[in-house]
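# Predicted model and sequence below, questions to follow.
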Amino acid sequence: MDKVQKLSSENGVVIFSNSTCCLSYSVLILFKELGVIPYVHEIDRDPEGKEIEKALLRMGFNGPVPAVFIAGKLVGSTNEVMSLHLSGSLLPQLQPYQTLN
């Protein structure tokens, strides 16, 4: 779907989530602690939410939200983000998007 592609390419770090998802909130807090303010798109509040979910599936995303994109690339869900963080691979990907604190 063009909307997913557009949002993920126009914003450095994007989280597709549901407004009540605690896993999405956890990823958001992690990013903020790392100095990154991601663009959060709440699928459940978007009239095209079902189409976005289908587009994410077509892109290879098969987990529950959040669907995280960094630099226009689908990273995955909470498990993938946390694995990258624990291995030390997440911060280098986020570095271009960190704000000065």
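Structure received.

# use CA for all of it now, contacts and neighbours both
Will do.

# chain center to the lengthiest helix in the chain, what's the gap?
Using DSSP state H to define each element, the chain has its longest helix at helix 22-33. Centroid displacement of helix 22-33 relative to its chain, using C-alpha atoms, centre = their mean, to the nearest Å, is 10 Å.

# What residues sit buried inside that helix?
Leu23, Ser24, Tyr25, Val27, Leu28, Leu30, Phe31 (16 or more other C-alpha atoms under 10 Å).

# before we go on, here's another structure to hold up against the first:
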Amino acid sequence: MRLLRSGGGDTGVVIFSKSTCCMCHTVKVLFEGIGVHPIVHEIDQISNEGKNIEKALMALAAGSGSTAAVPAVFIGGAYVGSTNEVMSMHLGGSLLPLLL
């Protein structure tokens, strides 16, 4: 849970994902496509803490108006949201400035 409390890291892009989630894959491809290499934590492959991390991500998403626990995207340690939020930011032109 320490991993989640820190936002996965205080710099760059961190994505909490599930290896079988197509929307997680889409967000990872988006970042790779714009030249960003995020740190990715596949929570379904974290044996002891994965379920607890997922529950915490669900609460975080619900508290911020997001509808999905994963992918959970953090930029600079701050929670940005899930697929809808990231794609909306990208299409609206507000994602790239966060990455600079």
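Here it is on my side, so go on. Just so it is clear, the structure is predicted and the values come from calculations on it, not from any experiment.

# Work out the TM-score between the chains.
Overlay of the two chains. TM-score (TM-score structural alignment, normalised by the length of structure 2): 0.84; 94 aligned residues with a C-alpha RMSD of 1.5 Å.

# picking that back up, need the buried residues of helix 22-33 of structure 1 in CSV with distance to Gly12 of structure 1, can you?
Listed next are the buried residues of helix 22-33 of structure 1 as CSV, based on distance: C-alpha to C-alpha, whole Å:
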residue, distance to Gly12 of structure 1
Leu23, 20
Ser24, 17
Tyr25, 18
Val27, 15
Leu28, 14
Leu30, 16
Phe31, 12
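
# ok, Val68 of structure 1 - contacts?
Neighbour list for Val68 of structure 1: Val13, Val14, Ile15, Phe16, Leu74, Val75, Gly76, Ser77, Val81 [criterion: C-alpha atoms under 8 Å, 6 or more residues apart in numbering].

# which of these are buried?
The buried subset of these - by 16+ other C-alpha under 10 Å - is Val13, Val14, Ile15, Phe16, Leu74, Val75, Gly76, Ser77, Val81.

# Output the residues you listed in JSON lines, with secondary structure appended to each entry.
Listed next are these as JSON lines, based on DSSP: H, G, I helix; E, B strand; the rest coil:
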{"residue": "Val13", "secondary structure": "strand"}
{"residue": "Val14", "secondary structure": "strand"}
{"residue": "Ile15", "secondary structure": "strand"}
{"residue": "Phe16", "secondary structure": "strand"}
{"residue": "Leu74", "secondary structure": "strand"}
{"residue": "Val75", "secondary structure": "strand"}
{"residue": "Gly76", "secondary structure": "strand"}
{"residue": "Ser77", "secondary structure": "coil"}
{"residue": "Val81", "secondary structure": "helix"}
